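Colleague: Predicted structure and sequence below. I'll ask about it afterward.
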Amino acid sequence: MSSGDHGYGGDQTRTRLPEGSAGDAYGSGRRPGGRPSRSLITVVGVVVLLVAAIAFANRGGNGGNGGVDGNGGAPQARQTAPTGERPVTGSEAGIASGFPKTEQGAESAAANYAVALGSDRMFNRDERNEVIDAITAEAARAPLRQKMDKAYSEKFVESIGLDADGSAPKGMTFVNRTVPVGTKLTRYENGEASVEVWSASLFGLAGEGSTKPVSDGWFTITIDLVWAGGDWKVESHSQQEGPAPVRSDTTASGAEEIAEAVEGYGGFTYAR
């Protein structure tokens, strides 16, 4: 889910002479007339940096307008930045709920629902249906159940090394975790919204002898939401690969360390 530019100056070389070496043959330390002191330059520099920092901070908090302009036009490009809005306090089936009917609320809902749809709970039929019932609009539940039952067939589940009920073999830890990196609101009107959630993921079996070791992936899930029953609910969703960054040179951890990390580090409630 960033690149930095490094600027370099020209090929000029500056030689700094000791006090009293230039323009003063007697070493009296005399300064040319009109030249500001170093202390004054330092103070001015600090003030400029402080003003720039304040301006940057104020700009970063100006995210309450969402991704669509105030005239109902096309979505405006903007950086995903925290808004300072409090996250929701409600939950249903272990998934955040009670999102406000705002652009920010739609983005927060989509991020949390992306996590639920990309969790290990989806590999167990009963837990999968519990997730679907919690986050999906009533009219969309039956079609989504059928779609997911087909996607998570016993044949598929067993092909990745799991038991038929989605549990990991003895001595193994199944990992399927989705981590939202950013959200983009692409449509918001008449109680409906469409949000793209750029995400990273961890998937595989951690354990000695695993033929499906845990690896990372990158994808973007598009979630169409509808306002129903006082909350944002999923109407449909689709997924595509990327954008993916260049692989890092971080040394891969062993299976035991990965298993301990997954079991020891919990997830988050995501807020825009």
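Modeller: Cool, the structure landed.

Colleague: From here on, just use CA atoms for contacts and neighbour counts.
Modeller: Noted.

Colleague: if I look at Ala110, how far off is Trp198?
Modeller: Taking Cα to Cα, to the nearest Å as the measure, Ala110 and Trp198 are separated by 11 Å.

Colleague: Of those two, which one has the most company?
Modeller: Per other Cα atoms under 10 Å, whichever of Ala110 and Trp198 has more neighbours is Ala110, with 34 against 26.

Colleague: Distance-wise, check the more buried one relative to Gly264.
Modeller: Applying Cα to Cα, one obtains 25 Å for the distance of Ala110 from Gly264.

Colleague: Ok, Thr186 next?
Modeller: Here the distance between Thr186 and Gly264 works out to 36 Å (Cα to Cα).

Colleague: Compare these two and say which is more crowded by neighbours.
Modeller: More neighbours surround Thr186 than the other of Thr186 and Gly264, with 18 against 8 (other Cα under 10 Å).

Colleague: Give me the buried positions along the helix or strand harbouring that one.
Modeller: In this structure, Thr186 sits in strand 173-189 according to DSSP states H and E. Within strand 173-189, the residues that qualify as buried are 173-180, 182-188, counting by 16 or more other Cα atoms under 10 Å.

Colleague: and if you look at stretch 153-166?
Modeller: Taking 16+ other Cα under 10 Å as the basis for neighbour counts, the residues of stretch 153-166 that come out buried are Glu154, Val157, Glu158, Gly161, Leu162, Asp163, Ala164, Gly166.

Colleague: Can you check the distance spanned by that stretch, start to finish?
Modeller: Looking at stretch 153-166, the gap from its leading to its trailing residue is 10 Å under the measure Cα to Cα.

Colleague: and if you look at stretch 243-254?
Modeller: The stretch stretch 243-254 measures 27 Å between its terminal residues, going by Cα to Cα.

Colleague: any idea how far it is from the chain center?
Modeller: Taking the mean of its C-alpha atoms, stretch 243-254 sits 17 Å from the chain's own mean (Cα atoms, centre = their mean, to the nearest Å).

Colleague: can you give me the helices for the stretch 151-272 of the chain?
Modeller: When secondary structure is read from DSSP state H, counting those that start in this stretch, the stretch 151-272 of the chain shows helices at 154-159, 255-264.

Colleague: second one coming, line it up with the first:
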Amino acid sequence: MNIGGGDEYDARTRTSEGVPGAQDGARTTTRTRLPGSEGSNRPPTRPGRSLVTVVAVVVLLIAAIAFANRGDGDGGGGGGGAGSSDGKNDAAAQAQPTAPTGEKPVKTTGDTLPSGFPHTKQGAQSAAANYAVALVSADIVKTKERDAIIQQLFAPDRVTEVQGKMDKAYSPKLLARMGLDENGIAKKDTKYISRTAPVGTTVRTYKGDTAKLDVWCTGVFGNAGKKSTTPVTSDWFTLTVELTWTDGDWKIRKFSQKEGPAPVNGDNTASSADEIAAAVDKFGGFTYAR
């Protein structure tokens, strides 16, 4: 799903994941290693649901992200930032094994956003993966939570601009079409879900205090509920993140998103809305490390 901010997010907003309180209830933080190359099967869209409805929601999310990125003169074009490249950088950005190093990605624990990543290429990859989870989390649609995410993840000189773009992108009109009220809260008897899982990272460029990376992600988003008009579905996308080393940590200067690469859907039987909602409450999020 697209984050609602120009060089920022996808309005799926599954959306910035992995945010303070990105999931309802206490979140169990577990450290894991990113898969090296292969994708994983995802449940297909619920049989019997309107394909048109699902496509419409995705389009809304993409439009929100494009709107948020609009007017950013120094970035890659709207919606295609993740795909823009120059030959030299792409040639060097080849996949590398994600073998464990024994180094902890961060010291933070509990329901806080990961921070304090190492000033290394590996640290930049861990930061990008965790920031992707936050940028495409359920909290990104809520004004207060969204502001907290932006304050922590973005470079200080980018915060005000990003907040303005995100507020416009996540307008009451857009939220209503996503089945949420003006505060980003789901309707009665439904639960808004937006959970992102990075599948892998690659470094486009790394110059000590700056880094540009791609994060390949999959995730689920939508409203779980028997009367939901925007059922929970899955998608695949690539988030391009430009980081800068500021005040002892990696911070985002800009980001963009594009669809895919996406595998062929598997033959998994779609779960009920209640099962999906229960799974989000039961399973905590991860802290991702390179």
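Modeller: Looks like it came in fine. Quick caveat: nothing in here was measured; it's all calculated off a predicted structure.

Colleague: Trace the strand holding Thr186 of the first structure over to the second structure and give me the residue numbers.
Modeller: Counting by TM-score structural alignment, strand 173-189 of the first structure pairs with residues 191-207 of the second structure.

Colleague: about what we covered before: quick one: closest of the helices of the stretch 151-272 of the first structure to Ile132 of the first structure.
Modeller: Shortest separation from Ile132 of the first structure across the helices of the stretch 151-272 of the first structure is recorded for helix 154-159, at 18.4 Å, computed as Cα to Cα.

Colleague: In the second structure, which residues correspond to that closest one?
Modeller: Following TM-score structural alignment, the aligned partner range for helix 154-159 of the first structure in the second structure is 172-177.

Colleague: Quick check: that stretch compared with the first structure, mean distance?
Modeller: After superposition onto the first structure, stretch 172-177 of the second structure lies on average 0.7 Å away from the residues it aligns with, using mean Cα distance after the TM-score superposition for the first structure.

Colleague: Now the aligned residue in the second structure for Ser210 of the first structure. Nearest residue, chain neighbours left out?
Modeller: Per TM-score structural alignment, the equivalent position to Ser210 of the first structure in the second structure is Ser228. With Cα to Cα, 6 or more residues apart in numbering as the criterion, Ser228 of the second structure has its nearest non-adjacent residue at 6.7 Å, and that residue is Thr190.

Colleague: Tell me the spacing between the one you found and Pro231 of the second structure.
Modeller: With distances taken as Cα to Cα, Thr190 of the second structure is found 10 Å from Pro231 of the second structure.

Colleague: what sits in contact with each of the two?
Modeller: Here Thr190 of the second structure and Pro231 share the contacting residues Asn223, Ala224, Gly225, scored by Cα atoms under 8 Å, 6 or more residues apart in numbering.

Colleague: Quick one: residues contacting the corresponding residue of the first structure for Lys251 of the second structure.
Modeller: When the first structure is aligned by TM-score structural alignment, Lys251 of the second structure is paired with Lys233. With contact set as Cα under 8 Å, 6+ apart, Lys233 of the first structure has these partners: Ala109, Ile135, Thr136, Ala137, Leu225, Val226, Trp227.

Colleague: farthest-separated two in those?
Modeller: With Cα to Cα as the measure, no two of the contacts of Lys233 of the first structure lie farther apart than Ala109 and Ala137, at 12.9 Å.

Colleague: all strands in the first structure, in order from the N-terminus.
Modeller: Chain-ordered strands for the first structure, with DSSP state E as the definition, fall at 90-92, 95-97, 173-189, 192-206, 215-228, 231-241.

Colleague: Could you dump the ones you listed into CSV with distance to Ile258 of the first structure added?
Modeller: Rendered in CSV, the data for the strands of the first structure read as follows (distance: least, Cα to Cα, whole Å):
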stretch, distance to Ile258 of the first structure
strand 90-92, 28
strand 95-97, 24
strand 173-189, 9
strand 192-206, 7
strand 215-228, 10
strand 231-241, 24
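
Colleague: of all those strands, which lies closest to Glu130 of the first structure?
Modeller: Evaluated over the strands of the first structure, closeness to Glu130 of the first structure peaks at strand 90-92, with 9.4 Å, by Cα to Cα.

Colleague: and the closest one, how far from the second structure on average?
Modeller: With mean Cα distance after the TM-score superposition for the first structure, strand 90-92 of the first structure averages 6.3 Å from its match.

Colleague: list the buried ones in that strand?
Modeller: If you call a residue buried by 16+ other Cα under 10 Å, then strand 90-92 of the first structure has no buried ones at all.

Colleague: tell me which strands and helices it is in contact with?
Modeller: Under the contact criterion of 3 or more Cα pairs under 8 Å, 6 or more residues apart in numbering; DSSP states H and E, strand 90-92 of the first structure touches strand 95-97.

Colleague: Could you double-check that Asp231 of the first structure sits in contact with Lys101?
Modeller: Yes - the criterion here is Cα atoms under 8 Å, and Asp231 of the first structure meets it with Lys101 at 7.2 Å.

Colleague: Comparing those two, which residue is more hemmed in?
Modeller: Comparing Asp231 of the first structure with Lys101 by other Cα under 10 Å, the one with more neighbours is Asp231, at 18 against 14.

Colleague: Now for that one: which residues touch it?
Modeller: Contact criterion Cα under 8 Å, 6+ apart gives Ser97, Gly98, Phe99, Pro100, Lys101 as the residues in contact with Asp231 of the first structure.

Colleague: let's see it at 7 Å
Modeller: In this structure, Asp231 of the first structure makes contact with Gly98, Phe99, Pro100, judged by Cα atoms under 7 Å, 6 or more residues apart in numbering.

Colleague: Checking those against the second structure: which ones persist?
Modeller: For those, the contacts that persist in the second structure are Gly98, Phe99, with contact defined as both residues aligned by TM-score structural alignment, their matches' Cα atoms under 7 Å.

Colleague: I'd like the contacts of Asp231 of the first structure as a markdown table, with neighbour count and distance to Asp149 of the first structure appended.
Modeller: Listed next are the contacts of Asp231 of the first structure as a markdown table, based on neighbours: other Cα atoms under 10 Å; distance: Cα to Cα, whole Å:
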| residue | neighbour count | distance to Asp149 of the first structure |
| --- | --- | --- |
| Gly98 | 17 | 27 |
| Phe99 | 22 | 28 |
| Pro100 | 17 | 31 |
